[in-house]
Structures are given as C-alpha cells and as structure tokens.
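Q: this is the structure alone, sequence omitted:
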C-alpha cells in the first residue's frame, strides 16, 4: 500500500477497520511507523545515499559555494540531507524576507519527506533557496533542517515563514527564528 502512495496513517486506519478495532490488531501505530522506517533505511543503506553524498562532494570540489550537510543514524543510515548552491544562497540574500517551507510526502522511492525552502523574487517567480530530505517528520528532522538552513545562509533569518502549520515546524521556527512571523498556508490562501 505504501508503494502505491497511500499514507501510513491511512494504511493504519484501514488495518484497524479490517481487524475490528485497535485491540484486535496486535501492534501499535508506532510499531508500523518504525517497521516502515527500517525498510526505508535498509533501501537507502544499499548505496544510494553514499552515491548522493559522493555526487555532492564531487560537485563541491568544482563549486566551493555549494553547501550540503547530512546526518546519519547510529547504523550509518541517512537521516537528513540539505543542499543549496551559490545562486540559491544569493537569491535568499536578495529575496529571503519571506520563506516558504514546503514539504511533500511519498514522492520519492524511499518515502523520505521532501522539503523545498523557497520564496518569490522581484518578477513574482518562485526561487528555490534549498532542498532537503528527512527520514521522518517531527522534532528531530525539523530542528535539523531549520538550523542547517540557517547555517547555510550565514544565520540570516527571514521576516516571515509560511508553512502548512505542523506543530513541530512551528515549535522550531519559534525556537530558532524567534523574531520571524509565522503564517500558515491555509490562512494565506483564504
């Protein structure tokens, strides 16, 4: 079901309905998330993450303003990856007053959370400031993404950030960017 693009929470609900309730299921939602995460990390440990890191390292040798950083878990599996390059960093310097934190789910074969940090330039065109992957959403990943993004941008904080309203994102924007105004995408499109 996950390979078909069905979200983990929906898979869990379906299994609960089929089993006739949580008490008949034999495992908790956390167990399912952990099992799926282990499968994802095994797939990534098979060399793809090493290839991505090697590719970015090679690019960085020819482009010293390319910034990338990654973190691994206790078993060497990739947890987080963020990258940006000189044009993106220049765009952030010029147009980064408003930062859009856009996250998409289940769009890559490893089911990593894909995050695009972007804004709008003076021609009303989208400009991408950085891209990232994290294994799972939540406190650890968002804390890492926001602090690494600020490191890549030499500590410059945006005036406003637009997100989907996730509680973990809100928490770390407030912690790491205390003077930044936080807006929810749903309230902007009304």
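A: Yes, it's here. These numbers were taken from a predicted model, which means no experiment stands behind them.
Q: going by C-alpha atoms from here, please, whenever you check contacts or count neighbours.
A: Noted.
Q: next, the buried residues of the longest helix along the chain.
A: Secondary structure of the chain per DSSP state H: the longest helix is helix 29-45. Burial within helix 29-45, assessed by neighbour count using 16 or more other C-alpha atoms under 10 Å, is assigned to 29, 36, 37, 40, 41, 44.
Q: from these, pick the one nearest residue 77.
A: The shortest approach to residue 77 among the buried residues of helix 29-45 belongs to residue 41, at 5.8 Å (C-alpha to C-alpha).
Q: distance check, the closest one against residue 84.
A: Distance, residue 41 to residue 84, using C-alpha to C-alpha, to the nearest Å: 24 Å.
Q: what about residue 170, neighbour count?
A: Counted with other C-alpha atoms under 10 Å, residues neighbouring residue 170 total 17.
Q: nearest residue to it other than its sequence neighbours?
A: Distance criterion C-alpha to C-alpha, 6 or more residues apart in numbering; nearest residue to residue 170, sequence neighbours excluded, is residue 182 at 7.5 Å.
Q: one more: residue 139?
A: Residue 139 sits nearest to residue 168 (C-alpha to C-alpha, 6+ apart), 5.3 Å away.
Q: another one to put next to it:
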C-alpha cells in the first residue's frame, strides 16, 4: 500500500516544525517538500504530499491566529473589569495551556438575572465563528418579552463535563441563584449536566430546536 494513500497522509509534528522554520527564512513550500523528501530518502518514504504540507502549515497558522485572538479577548475582559467592577469572567485551560472553556457576564446581565433568571435557555448552535468552537449564549426574557443575555460561554467540546462547568460558573456569577426552569435543545450531555448541577430545576425542551433537528 502506497504511503500517499489518503489514510496515510499525516504530516508529523517534527516535519511541521522543520517546515515552519524553513518558511520563516523565506524558503518556498516546493523547496521545503524537496528538502524533507531528501531527508526521508525519497518520495516513497515521505508519507504526505505538497498539498498535505500546505494544509498542515495553514492549520498551524490558523491556530496561532485563534490563540492570539483568544488571548486578546481575555486581556480585554481583564481591562473591562476595571470599568465594570461587576464584570464576571472565568476560564479554564487544558494540559497544553490552550483555552478550554470561557464564560463571561457583565454587571447589567447579572442584575437582569436577579430579576428574570427564573427561566433560562441555552444551546450551542453558534458554531460558525472565529474561534471554531461552540459559543453558548445563556438567555432569558424580561418583562417586555424581549430576549436578554445573562452570560456567554465558549466551550471546547459539547460534553456533559463542559456543560457542568458552564452551569457551575453561572451559579457562581449569579450568587448561587438557581433557575427554576431550563430550556434546551434536547442535547443529552446537556440534560445530564442539568441533573448533576441543578437537579431541582425543571428541564424543558425547545420545540423549535426539536423540529429543526428531526
């Protein structure tokens, strides 16, 4: 079986690091692939194509941009806290110190929750964004029947652990005031998190999401 088959088109971290170093000193991608080919002892030993290398380098560049934007966002939130002492923000990182989960809420949103937080709704439909992660707004309805945002979270994965983290920190931000009812899109991981963190809250399913996902 040829190493250029789709299932084997994996660019190793060592090759990516070496290619990145060469690109930083203005070596063209074609020259980089030729160099790596010579190092490997021929095309049959490389295991990836010119296109694979380009894609791998682009993914690395995109990750750097995203990580930089996330760091800028967190820095902005720290700065915002000086203007809004009631601003709440907390985040977690993984083993590689990459952002895992993030949640924030300003003083107005936290005040709104005090009055209108008996019923909250959240879902993770906002996946097409700069960060490439599910963005989860936690919303409610005020006395004018307008939608209001209580908090916003960016999560790494749609798992019960991530949702539990979000719910636990919502409670922390809202001085442990638990909602009476929670409206979701029916995600099972989300249901599990609700039962774990706020077991006495009534869980309701959003009919719009159910019909859309049917």
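A: That came in fine, so what should we check first? The structure displayed is predicted, hence computed values, not measured ones.
Q: what's the TM-score once they're superposed?
A: Once superposed, chain against chain, the TM-score is 0.75 (TM-score structural alignment, normalised by the length of structure 1); 157 aligned residues with a C-alpha RMSD of 2.4 Å.
Q: counterpart of the residue nearest to residue 170 of structure 1 in structure 2?
A: Aligned by TM-score structural alignment, residue 182 of structure 1 pairs with residue 203 of structure 2.
Q: buried stuff in the one helix or strand its match maps to?
A: If you go by DSSP states H and E, residue 203 of structure 2 is part of strand 202-205. For strand 202-205 of structure 2, a neighbour-count test (16+ other C-alpha under 10 Å) marks residue 203 as buried.
Q: wait, isn't residue 136 of structure 1 in contact with residue 114?
A: No - using C-alpha atoms under 8 Å, residue 136 of structure 1 makes no contact with residue 114, being 9.8 Å away.
Q: would you map the helices across structure 2?
A: For structure 2, applying DSSP H gives helices covering 13-24, 29-40, 43-46, 50-83, 107-116, 160-173, 188-197, 207-213.
Q: and the angle from the longest one to helix 29-40?
A: Following axes from the mean of the first three to the mean of the last three C-alpha atoms, to 10 degrees, one obtains 110 degrees for the angle between helix 50-83 of structure 2 and helix 29-40.
Q: what comes up buried for helix 50-83 of structure 2?
A: When burial is assessed from 16+ other C-alpha under 10 Å, helix 50-83 of structure 2 yields the following buried residues: 53, 54, 56, 57, 70, 74, 77.
Q: how about the first one?
A: Of all the residues in helix 13-24 of structure 2, those buried under the rule 16+ other C-alpha under 10 Å are 15, 16, 19, 20, 22.
Q: same for that helix, what does it pack against?
A: Where contact means 3 or more C-alpha pairs under 8 Å, 6 or more residues apart in numbering; DSSP states H and E, helix 13-24 of structure 2 is packed against helix 29-40, helix 50-83.
Q: relative to helix 29-40, how tilted is that helix?
A: 140 degrees.
Q: helix 13-24 of structure 2 aligns to what range in structure 1?
A: Helix 13-24 of structure 2 lines up with nothing in structure 1 when matched by TM-score structural alignment.
Q: list the contacts for the one residue sitting closest to the centre of structure 2?
A: Using C-alpha atoms, centre = their mean, the residue of structure 2 that lies closest to the mean C-alpha position is residue 133, 3.1 Å off. Residues in contact with residue 133 of structure 2 (C-alpha atoms under 8 Å, 6 or more residues apart in numbering) are 127, 154, 155, 156, 157.
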